[in-house]
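In: coords below, sequence missing:
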């Protein structure tokens, strides 16, 4: 068997709020949750597991490749909800998207403070 990505745990201030944000932004499925985790599942079975650690959360960066239609819906959700977003990871171009790598991209922060990147074309 070759290696495949199975799951990651994302630190959250409120695990349910973060899981809901990701489900709505990326149109992901709810998954059974257990113990300290609230889970969401990608179509390929990969889990994002949200947990509330007893320590200060350090910002992480998570990038997701999405198709143009999902990008449009997600970007509309950010705008409609007044969620601050940027065209760049340095957060210097507020309210914009970028057109790098022959696609589109946008950055926002999730409820836990992590930097989320949505792109329509892979970098490589």
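Out: Ah, there it is. None of these values were measured; they are calculated from a predicted model.
In: When you work out contacts or count neighbours from here on, use the C-alpha atoms and nothing else.
Out: Fine.
In: At which residues are the strands of the protein located?
Out: With DSSP state E, the ranges of strands along the chain come out as 7-11, 29-30, 38-41, 47-51, 61-65, 85-86, 105-109, 115-119.
In: List the contacts of the last one.
Out: Right, the one you point to is strand 115-119. Strand 115-119 has contacts (Cα atoms under 8 Å, 6 or more residues apart in numbering) with 59-66, 71, 89, 103-110.
In: want to compare, so here's the second one:
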């Protein structure tokens, strides 16, 4: 069996708020509460299990999501409509902008617990296939 990431736990101040926030932005479903977790499943089978912990226990993490151009348009509109601050860079030095790294589009924003979220349309290091001239 090849190694695959199955799930990860994301600490939050309010597991439902954080799960619903991300699911709304990405157009995903929030799953049924399971013990202390509120799950959000991604298309590649990885489950994000949101868990409520004391705010002082949250160490901000970074989560990047590879999405299609159409999904980017929808997610970006939700970010803007909700008034969520967004940036073209992970350090927040380019507010109100998106980036075009690797020939795609990307944007950074923060979830309710302070985690850095990123949506991109091309994986880092992506190189478009060379055009064939016949």
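Out: Nice, I can see it. As the structure is a prediction and not an experimental result, all values here were calculated from the model.
In: Disregarding residues adjacent in the polypeptide, which is nearest to residue 90 of structure 2?
Out: Of all residues not flanking residue 90 of structure 2 in the chain, residue 108 sits nearest, at 6.1 Å (Cα to Cα, 6 or more residues apart in numbering).
In: what do you get for residue 57 of structure 1?
Out: residue 11 (6.5 Å).
In: The one you found contacts residue 111, correct?
Out: No - counting by Cα atoms under 8 Å, residue 11 of structure 1 stays clear of residue 111, with 10.3 Å between them.
In: Neighbour count for these two, which is higher?
Out: Applying other Cα atoms under 10 Å to residue 11 of structure 1 and residue 111 shows that residue 11 carries more neighbours, namely 24 against 17.
In: So the more buried one versus residue 70 of structure 1, what's the distance?
Out: Relative to residue 70 of structure 1, residue 11 of structure 1 is positioned 25 Å away (criterion: Cα to Cα, to the nearest Å).
In: Next, count neighbours for residue 4 of structure 2.
Out: Neighbourhood size, residue 4 of structure 2 [other Cα under 10 Å]: 9.
In: Then residue 90 of structure 1?
Out: Using other Cα under 10 Å, residue 90 of structure 1 is surrounded by 9 other residues.
In: With residue 120 of structure 1 as the reference, measure out to the closest residue to residue 32 of structure 1 other than its chain neighbours.
Out: Using Cα to Cα, 6+ apart and skipping the chain neighbours, the partner closest in space to residue 32 of structure 1 is residue 39 (6.5 Å). Residue 39 of structure 1 sits 24 Å away from residue 120 of structure 1, going by Cα to Cα.
In: Between these two, which is the more surrounded one?
Out: Neighbours per residue, other Cα under 10 Å: of residue 39 of structure 1 and residue 120, the larger number sits with residue 39, 26 against 21.
In: which position in structure 2 aligns with the more buried one?
Out: In structure 2, residue 39 of structure 1 lines up with residue 39, judged by TM-score structural alignment.
In: who's in contact with its match?
Out: Contacts of residue 39 of structure 2 by Cα under 8 Å, 6+ apart are 19, 30-33, 47-50.
In: quick one, helices of structure 1?
Out: Listed in chain order, the helices of structure 1 (DSSP state H) span 15-26, 68-80.
In: any idea which of these is most buried?
Out: Most buried of those, by mean neighbour count (mean count of other Cα atoms under 10 Å): helix 15-26, with a mean of 18.
In: Now that one on structure 2. Mean distance?
Out: Compared with structure 2 after fitting, helix 15-26 of structure 1 has a mean deviation of 0.6 Å; criterion: mean Cα distance after the TM-score superposition for structure 1.
In: Okay, angle between that helix and helix 68-80 too, please.
Out: Here helix 15-26 of structure 1 runs at an angle of 130 degrees relative to helix 68-80 (axes from the mean of the first three to the mean of the last three Cα atoms, to 10 degrees).
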